[in-house]
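Visitor: my questions concern the predicted model and sequence given below.
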Amino acid sequence: MKKVGIMSMQRIANYGSFLQAYALKQLIEELNCKVEFVDYHIGAPVITENADSKNKFIRKLKKGLDTFQYQAPMAHKLAFIRYKQSFAKKYMPFLGIKDEMNFNPVLDCLVIGSDEVFNCIQKNSNVGYSTELFGKDNHAERLITYAASFGNTTLEKLDKYKKADEVGTLLKQFDEISVRDANSGAIVEKLTGKAPVYNLDPVLTYDYMNCCDKVPQIQSNERYLILYAYAGRISNQEADWIATYAKKKNLKVYAIGGIQKCADRFIDCSPFEVLAYFKNAEEVITDTFHGSIFSIITHRPFTTLVRESKGDSYGNEEKLSDLLNRLQLSSQMTMQIEDVENINAQNIDYIKVDELLKAHREVAREYLRTNLEG
């Protein structure tokens, strides 16, 4: 049995990060491999202006204080802090992850990805700039990626911060590279001279709704809309519009993943329960990559709010537009909250979407089979 390591964003307290890590683990285990998650040493952020503190305690304290700055019910704020504090203890065991870090193990193959493992031009000191995420100093016989993403790191940013040469040199050491979006593919091709393979995010590739026995059935005695967005990213104007819209449609607003001004409930649940809540939702509003994916695999009416990247600020248009275009769902995107009513009223042809997903899943499984069984 081959020993395969996955290096990803698996320790991030985030539903999307967890579910993509769990999904990739399942996909690789289906190939009769023994899987373990591999950690990386966190380097200093490339963007130093307004970067987060390097001190873990200070970062946690600041995030806790930031939570109290958001406009949301106090009960939601306290529940959100408890959710973040307890996430690792509750859910990391599902991934086989322990408190002790697992650096540089000896492996038959190291798979880097999925998630934004290559998003190196940012100021988040939880991730920083780590060459290990580009395969440096690994102890594996074979080195590949699966659906790796540069996020909103672009060629221009790599050049601006003088990291293009180093990143290019490291990328050339991979035996095979798979990316999940066009921006990442363009960077890889430019820096290595080779076109990468395109694969969907593991949450789409692994058939959660039909194959995962951990997704429960959840019954609700009220009709609800899910607002899936990070705390602080939904503006007051957007929140007020959502509250009015939900009231008009006689829907409660369930906030998942972050607290929101307009939410009737903040849902603290397991990653698997998130999918159950999505499955029962009347509709979804999200501004995240995985919120869009959760909507797609549960066949929900949804609108994805696109945030534009400006300078070094975080945006999501690169990855969201690529994802939704790839599944022929670009009509679900908007930059204007007022478009939600019309977008969510349109029927999505999920039979067609599922046919596209089936084809993408076959490509992904063949990529993994070829690189892990060969």
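Guide: Ah, there it is.
Visitor: from here on, contacts and neighbour counts on C-alpha atoms
Guide: Will do.
Visitor: could I get the full set of strands for the stretch 251-374 of the chain?
Guide: Taking DSSP state E, counting those that start in this stretch as the test, the strands found in the stretch 251-374 of the chain are 252-256, 265-267, 283-286, 302-305, 333-334.
Visitor: out of these, deepest packed?
Guide: strand 302-305 (a mean of 26; mean count of other C-alpha atoms under 10 Å).
Visitor: who are the packing partners of it?
Guide: strand 283-286, helix 289-297, strand 333-334, helix 340-345 (3 or more C-alpha pairs under 8 Å, 6 or more residues apart in numbering; DSSP states H and E).
Visitor: how about the strands of the stretch 251-374 of the chain in a markdown table, adding distance to Ile351?
Guide: Below are these laid out as a markdown table (distance: least, C-alpha to C-alpha, whole Å):
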| stretch | distance to Ile351 |
| --- | --- |
| strand 252-256 | 27 |
| strand 265-267 | 30 |
| strand 283-286 | 18 |
| strand 302-305 | 16 |
| strand 333-334 | 20 |
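Visitor: take a look at this one as well, against the first:
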Amino acid sequence: MIGVCIKYFHENYGGMLQAFATVKMLESRGIDYELIRYKKKLTITEKIRSVPRLLNGVLLNDKYEAFLKRQGMKKHPEFAKNDAVRMKAFEKFKNKAFTKLSPEFCGYKALCEGAKRYDAVVTGSDQLWSPAGLPTNFYNLMFVPNEIRKISYASSFGVGQIPWYQKKRTADFLKRLDYISMRENRGSEIVKELTGLDVPVILDPVFNFNKEQWEKLIPIKKEMDEPYIFAYFLGANPEYRKQVRKLAKSTGLKIVALRHMDQYVEDDESFGDYAPYDVAPDRFLNLLRGAEYVCTDSFHGTCFSIINEKRFMIFNRYANTSATSKNSRIDSLCQNLGVSDRRFSGEISDIQKTIDYKKVYCNLAKLKQKTDQYINAAFMG
């Protein structure tokens, strides 16, 4: 049996659908697995050791966004009420999609002992190797005994640089792994720089299934009776909302928007002709499927736009000069699949240009073959 170390419980559409795709990939190959449940129970020593983690720039940025969301809920009770509706939808999907769970390992010692029940343990994808999470020694599989196979599946650092003070520890956990694959080109370069190892760049788990296969996993359901633009922004940039409004005006289409995703956004109060909150990951996918155009700053919003052959525009969530930028995953996706021209460069009308999906799918097929070869070697070998 394989232990699966992924963030299946996080209320993020892309993250949860990526976790869903991961377990469905295992099931499609007849691989017995369970999702590892770990509850931290820090000792005094462990708490002291974790103090430097609080100074990590990526973690601080994530904590700040979470703080802004909590503050928004306090100031805007209606937002808090709507967000609770969204969380309930996530919970319902999660309980249905993720049922093969391990016993709950309470404390790191119990986790290390529990790992002995597996023939192999896999971790990935979705930024689980972010510098912010290194001290937990969970997603880097440091708790797994040496004799048990350790697999990284389309792993992601989520950043372009590893902080200098984490380079040795990062190299140490990488060298323990039996199989390493990365989701981003930059991630593969980082592994090479730290360990000297050449590791493959493979596809995000959501690409394990094509459009027709996803329709079997999550059946199509029409959500709107009229044509619309689907706007899915995790960031708070008001200029991006302005551009979507401009597109709506020029095309005469309505806007379906998912508001206040990672924080309260003042501009979202008036953004969108239709802004549902009762949206689980399956409904999210159907809203995207039914759109004439998709505008997003989300990595997985982009992935599903490609899978469903939509006309889309990618907006940078982070400034390229930001120390906490996570744009490298979008960079790799665009470069590897040949869709760099879908990145917003100032003219929203470019979204109406036709995408040569035959060429995109040719690039995708090459990467899919490489991905399948890696999966077969790591999981079935």
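Guide: Received it, and whenever you're ready, just let me know what you need. Note that the structure is predicted; figures quoted are calculated from it, not measured.
Visitor: wait, which of the strands of the stretch 251-374 of structure 1 is closest to Arg326 of structure 1?
Guide: strand 333-334 (12.9 Å; C-alpha to C-alpha).
Visitor: at which residues are the strands of the stretch 101-250 of structure 2 located?
Guide: Under DSSP E, counting those that start in this stretch, the stretch 101-250 of structure 2 gives strands at 101-106, 120-123, 149-152, 228-232.
Visitor: in the longest one, what counts as buried?
Guide: For strand 101-106 of structure 2, the neighbour count (16 or more other C-alpha atoms under 10 Å) marks Phe105 as buried.
Visitor: ditto for the second one
Guide: Within strand 120-123 of structure 2, the residues that count as buried by 16+ other C-alpha under 10 Å are 120-123.
Visitor: which other helices and strands contact that strand?
Guide: By 3+ C-alpha pairs under 8 Å, 6+ apart, strand 120-123 of structure 2 packs against strand 2-5, strand 149-152.
Visitor: in TSV: those strands, plus distance to Asn210 of structure 2.
Guide: Putting these into TSV (distance: least, C-alpha to C-alpha, whole Å) gives the following:
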stretch	distance to Asn210 of structure 2
strand 2-5	23
strand 149-152	22
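Visitor: got these as CSV, with distance to Gly290 of structure 2 and mean neighbour count columns?
Guide: Shown next, in CSV, are these (distance: least, C-alpha to C-alpha, whole Å; neighbours: other C-alpha atoms under 10 Å):
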stretch, distance to Gly290 of structure 2, mean neighbour count
strand 2-5, 33, 24
strand 149-152, 34, 23
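Visitor: hang on, the earlier thing: of the helices and strands packed on strand 302-305 of structure 1, which is nearest Arg11 of structure 1?
Guide: Comparing those by C-alpha to C-alpha, helix 289-297 comes nearest, at 16.4 Å.
Visitor: need the contact partners of stretch 59-75 of structure 1.
Guide: Under the criterion C-alpha atoms under 8 Å, 6 or more residues apart in numbering, residues 52-53, 77, 81, 231-232, 259-263 lie in contact with stretch 59-75 of structure 1.
Visitor: let's see 7 Å
Guide: Stretch 59-75 of structure 1 has contacts (C-alpha atoms under 7 Å, 6 or more residues apart in numbering) with 52-53, 77, 81, 232, 259-261.
Visitor: and for stretch 187-201 of structure 2?
Guide: Counting by C-alpha under 7 Å, 6+ apart, 156-157, 167, 171, 180-185 sit against stretch 187-201 of structure 2.
Visitor: now stretch 205-215 of structure 1
Guide: With contacts defined as C-alpha under 7 Å, 6+ apart, stretch 205-215 of structure 1 is touched by 23, 27, 272-273, 275-276, 361, 364.
Visitor: at 8 Å instead, please
Guide: Residues from elsewhere that reach stretch 205-215 of structure 1 (C-alpha under 8 Å, 6+ apart): 23-24, 26-27, 272-273, 275-276, 297-298, 357, 360-361, 364.
Visitor: redo the strands of the stretch 101-250 of structure 2 as a markdown table? Include distance to Asp278 of structure 2.
Guide: Listed next are those as a markdown table, based on distance: least, C-alpha to C-alpha, whole Å:
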| stretch | distance to Asp278 of structure 2 |
| --- | --- |
| strand 101-106 | 26 |
| strand 120-123 | 30 |
| strand 149-152 | 34 |
| strand 228-232 | 15 |
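Visitor: follow-up on the earlier one: tell me the one of the contacts of stretch 59-75 of structure 1 nearest Val35 of structure 1?
Guide: Using C-alpha to C-alpha, those come closest to Val35 of structure 1 at Ile81, 31.2 Å.
Visitor: I'd like to know how far Ala88 of structure 1 sits from Gln10 of structure 1.
Guide: Applying C-alpha to C-alpha, to the nearest Å, the value for Ala88 of structure 1 to Gln10 of structure 1 is 10 Å.
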